[in-house]
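Provided below are the primary sequence and the corresponding predicted coordinates.
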Amino acid sequence: MVKRKRIESGAGDDSCAGTKPSIHNFSLEEKCEFREKLITWFRENQRDLPWRKHLSNPDVDQRAYAVWVSEIMLQQTQVATVVEYYKRWMKKWPTLQDLAKASLEEVNEMWAGLGYYSRGRRLLEGAQKVVQEFGGKMPRTAEALLKHLPGVGRYTAGAIASIAYSQATGIVDGNVIRVLCRMRLIGASSTSQAVQNKLWSLANDVVDQDHPGDFNQGMMELGATVCTPKSPSCASCPAQSLCLAKAQVERNKSKNGNKLGIKDSIAIPDIECVVEKCDLCLPENETWDEREGVQNYPRKAGKKAARVERTSVCVVCRRKRDGERQYYLVQRAQKGLLAGLWEFPSLKVEEEEDENSDHSIHKVLQSSCGLRVPAAIQSTHVGSVEHIFSHIHQTYVVQAVEVSEEEVDDSRVHTESCRWVTKEEFSSAAVSTAMKKVFKAYENLGKKKISTMDPGKNQKSITSFFKKK
């Protein structure tokens, strides 16, 4: 006979339909066990990441700065991508005071390719504010960080405060959501207000009072390396004995085994919620999928489809008298998507326009920057380049044109927001990944045309192939 016991927990300050749902809280004993096991595991298994090397710095402001930079970079970005960016950033601006002296152009150049460019701008604004208004001293609590630093939300404030200042405050990010939802069988949508409130309540309730930094890093590390979205390594999880999702998997295995006449003496907890209508449990219209196991948790709301946009882009190449080739860039507005970054002259195709509308090179240039090229010059169609932003599926319809130094008129263009750059300067400029894709498509077209030439009959340079006959 399978022994069963009901898990009762008196901890937690959230209610569910007026009653504390026991399975969604940690008991005092569970909290103590979780803290001890998680911190021990983290100290033995933590990854060697560059920002963790700064945590031994006796200067608390330097510790906070290091955590701040890493957490902002890690927002919606994979660790493997962030590592090199972080190293370059800290080499160029090792202190908060160094960053405060930087220009937005320098920050954008350093951030180029990392995405979500407003993050870099807000780091700069925050550093300047700390230096100018707080004498270079970072706010010392999560509440003060949240209040005073631009771009710092509840999670980032909690991470800085707990890791750099040892403030006993919880944090909730994607990894923590996954860990807590599986441990406490929270099956409602993780984006719902009820679930968000509960997760923050749990995080603040369970955080280790003496070692909050190691505990919070341990929670994130556990979610990133063990309690992963797909194929989690439950067998190597230090908290598996406390995980109710794993217990549910074992319970179903036991139940199925009993149907086959296989007896089990393992004590399987009764993990049914005591509340009839619970805002945290798996909705009644959604059933547990045995094939998914612990991956049934957390549940996410349906992702909103990205809006579709099309943009005409023109790569203008200028041949100088000395043979140097330069490309024309325009700076985007200082607010909005890709704020302050440089791009090739572009013109968005409005929804009401026909997809095949004539967006000639002259129309794109006139509308985006006012650059003038002779009317007789026509463009070469490079092709389409697709790029996915977090909320936009963008298609760039790329054209290219080459002109001599005498054929282009930029006398009426504001030089502050437009400039000519060489290929090398383009590579190091503050341009988006999307524009790098556009330039690559442009170069590939040239290489393709050169490769199809008969070298014995025609030795024309690549430049001639970007003009239509």
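Everything's here; your move.

Please count neighbours and contacts with C-alpha atoms only from this point.
Will do.

and the residue lying closest to P229 once chain neighbours are set aside, how far is that from V249?
Take P229 and drop its neighbours on the chain: the residue closest to it by C-alpha to C-alpha, 6 or more residues apart in numbering is Q295, 6.8 Å away. Separation of Q295 from V249 (C-alpha to C-alpha, to the nearest Å): 10 Å.

what about those two, which has more around it?
Q295 (21 against 18; other C-alpha atoms under 10 Å).

Am I right that that one sits in a helix?
Yes - judged by DSSP: H, G, I helix; E, B strand; the rest coil, Q295 forms part of a helix.

Correct me if wrong: it contacts C227.
No - the pair Q295 / C227 is not scored as a contact, 9.3 Å apart, by C-alpha atoms under 8 Å.

what about A429, how many neighbours?
Neighbour tally, A429, other C-alpha under 10 Å: 20.

who are the neighbours in contact with the closest residue to it other than its chain neighbours?
Nearest residue to A429, sequence neighbours excluded (C-alpha to C-alpha, 6+ apart): E109, at 5.4 Å. By C-alpha atoms under 8 Å, 6 or more residues apart in numbering, E109 lies in contact with 428-431.

For L146, give me its contacts.
With C-alpha under 8 Å, 6+ apart, L146 has these contacts: 152-154, 157.

From those residues, list just the buried residues.
152, 154, 157 (16 or more other C-alpha atoms under 10 Å).

so what's K92 up against?
By C-alpha under 8 Å, 6+ apart, K92 has no neighbours at all.

ugh, wrong one, I meant F34
239, 242.

Is it part of a helix or strand, or is it coil?
helix.

Please tell me how far it sits from F26.
Counting by C-alpha to C-alpha, the gap from F34 to F26 is 9 Å.

just D48 next, same as before
From D48 to F26 the distance is 31 Å (C-alpha to C-alpha).

With R251 instead?
20 Å.

what does T380 give?
For T380 relative to F26 (C-alpha to C-alpha), the value is 65 Å.

neighbour-wise, which of these two wins?
Remark: of T380 and F26, F26 carries more neighbours, 23 against 20, as counted by other C-alpha under 10 Å.

Surely V385 is within a helix?
No - under three-state DSSP, V385 falls outside any helix and is assigned strand.

Presented hereafter is structure B, for comparison with structure A:
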Amino acid sequence: MTDHPPVVLPPETFQRRLLDWFDVHGRHNLPWQQNRTPYRVWVSEIMLQQTQVTTVIPYFERFMERFPDVEALAAANQDEVLHLWTGLGYYARGRNLHKAARVVMEEHDGAFPVHSLEAMASLPGIGRSTAGAIIAQSTGRRAVILDGNVKRVLTRLHAVEGWPGRPAVERRLWSLAERYTPAERVIDFTQAMMDLGATLCRRGRPECGRCPFETECLAHERGEERRFPESKPKKALPTRQTLMLLLLDDSGRVLLEQRPSSGLWGGLWSLPQFEDSEALQAWLDQHAPGAELDDEWSTFTHTFSHFRLEITPQPARVTCLDAVGESRRWFDPTDPANIGLAAPVKGLLESLRPFTLSAPAGHASESAKEPSR
């Protein structure tokens, strides 16, 4: 496999045809395309990782209303940031966004280092492609991107064999992206590449008849559009079990614990979790003696990209509790605080009424999705 593969079309022809398509069919009125700044573009790019545009728009608008600039974001506490991220998933993105804002304020005097791809890529949560997208979209300077949509377009156009996550395949795709990226109209070109992948060259239902590269696409010529790009080799998802303690006091408030800053639901507030009923009872004996257990709720499954978590809620009531401490707090479901909540916990809390426990319904999922934007 060569590091410099041949292109299907001369770069100038590819660029002209793509931009002609974009001028008519591209997306020109997304919120982050208005009043473009490195900050607004950065927030949108982080939110768009693994998440569709239609899902991101209301989150982006709420986020901008509360944190209109990097200074406001850096000054906020993590709970407030994660509260606005609740439901968007992949919470490490929210934590890294907050960390990066503070780095920009402390190390770059509040200005994003868009003059340097390396400096942008060194910020928490920003990789090579995201750094390129921020630079291109906010400054118009030439920068190459290779997000999931671009990978899919180039993989199909050239019938690139192998999973794009493999280093050799990724190097080939970066080489193609580099050769096709123009020096002019870079904002439109990068957006056009993302739009083509998101709206026509979709994974499951590509609309080849509307594609400006239908006659050159090697995957289409072979009738193998759905074979490209090749999927990551699958491994069976392991399953874990946990008991979540729904401990209510006489006022109907629920006890929450803040998760460690790294790892599963890092920094979010969750219900106390235990491996088994013995561990849960031992915790109650120590911290909430006299607590009365109710019947367990039905087990439900929350799916992550790398494992399934079977959650069994265990309701209990207590009259008094030892000192709550910094990592615990009482939460009133009827007057919720602005804190970041793990998705299944948010659903459980919403099902509560004062002094009443009602079994939850439904299936929660936080699976990795095709990064269609």
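Structure's in. What do you need? Keep in mind the model is a prediction, meaning the values are calculated, not measured.

For the contacts of L146 of structure 1, which two are the farthest from each other?
Using C-alpha to C-alpha, those span at most 6.9 Å, a distance reached by V152 and R154.

list the buried ones in stretch 419-427 of structure 1?
419-421, 426.

go on, stretch 273-281 of structure 2?
Neighbour-count burial for stretch 273-281 of structure 2 [16+ other C-alpha under 10 Å]: 273-274, 280-281.

Just put those residues in a markdown table and tack on distance to M64 of structure 2.
Formatted as a markdown table, the buried residues of stretch 273-281 of structure 2 follow (distance: C-alpha to C-alpha, whole Å):
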| residue | distance to M64 of structure 2 |
| --- | --- |
| Q273 | 34 |
| F274 | 37 |
| L280 | 41 |
| Q281 | 44 |
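
Now go through the residues you listed and say which are in helices.
Assignment to helices by DSSP state H places the following of those there: 280-281.

now, which of the buried residues of stretch 273-281 of structure 2 sits nearest G162 of structure 2?
Q273 (40.4 Å).

tell me the contacts of the closest one?
242-245, 280.

Give me the neighbour count for T86 of structure 2.
When neighbours are defined as other C-alpha under 10 Å, T86 of structure 2 has 19 of them.

ok, the residue mapped onto it from structure 1 to R121 of structure 1 distance?
If you follow T86 of structure 2 across to structure 1 using TM-score structural alignment, you land on A112. From A112 of structure 1 over to R121 of structure 1 the distance is 12 Å, taken as C-alpha to C-alpha.

now do H381 of structure 1
Going from H381 of structure 1 to R121 of structure 1 by C-alpha to C-alpha gives 35 Å.

How about W420 of structure 1?
24 Å.

Ok, Y65 of structure 1 next?
Taking C-alpha to C-alpha, one finds Y65 of structure 1 at 15 Å from R121 of structure 1.

so where do the strands sit in the stretch 151-300 of structure 1?
Ranges of strands within the stretch 151-300 of structure 1 are 268-270, based on DSSP state E, counting those that start in this stretch.

Tell me where it has helices.
154-165, 174-183, 193-206, 212-225, 244-259 (DSSP state H, counting those that start in this stretch).

Find me the equivalent region of the third one in structure 2.
The counterpart of helix 193-206 of structure 1 in structure 2, counting by TM-score structural alignment, spans residues 167-180.

Map I134 of structure 2 across to structure 1 for me.
By TM-score structural alignment, I134 of structure 2 lines up with I160.

Same question for V144 of structure 2.
Looks like V144 of structure 2 aligns to G170 there (TM-score structural alignment).

Next one: the residue nearest to S346 of structure 1 when sequence neighbours are not counted from P94 of structure 1, what distance?
Here the nearest residue to S346 of structure 1 in space, its sequence neighbours aside, is V313; by C-alpha to C-alpha, 6+ apart that works out to 4.4 Å. V313 of structure 1 sits 38 Å away from P94 of structure 1, going by C-alpha to C-alpha.

what do you get for N175 of structure 1?
Counting by C-alpha to C-alpha - N175 of structure 1 and P94 of structure 1 are separated by 28 Å.

More neighbours: which of the two?
N175 (18 against 15).

what about the residue nearest to the more buried one when sequence neighbours are not counted, distance to L371 of structure 1?
Among residues not flanking N175 of structure 1 along the chain, G223 sits closest, at 4.4 Å (C-alpha to C-alpha, 6+ apart). Using C-alpha to C-alpha, one obtains 51 Å as the distance from G223 of structure 1 to L371 of structure 1.

Repeat that for S189 of structure 1.
Distance from S189 of structure 1 to L371 of structure 1, by C-alpha to C-alpha: 51 Å.

for G126 of structure 1, same thing?
In terms of C-alpha to C-alpha, G126 of structure 1 sits 36 Å off from L371 of structure 1.

what do you get for S427 of structure 1?
In terms of C-alpha to C-alpha, S427 of structure 1 sits 22 Å off from L371 of structure 1.

and what of D98 of structure 1?
Going from D98 of structure 1 to L371 of structure 1 by C-alpha to C-alpha gives 37 Å.

which one of those two has more residues nearby?
Neighbour tally, D98 of structure 1 and L371, criterion other C-alpha under 10 Å: the higher count belongs to L371, 22 against 13.

Okay, helices next: where are they in the stretch 1-150 of structure 2?
Using DSSP H, counting those that start in this stretch, helices in the stretch 1-150 of structure 2 cover 11-25, 38-48, 53-66, 70-75, 78-85, 92-107, 117-121, 128-139, 148-158.

nearest to S358 of structure 2, of those helices?
helix 78-85 (24.2 Å).

What is the mean deviation of that closest one from its aligned residues in structure 1?
When structure 1 is overlaid, helix 78-85 of structure 2 sits 1.0 Å from its aligned residues on average, using mean C-alpha distance after the TM-score superposition for structure 1.
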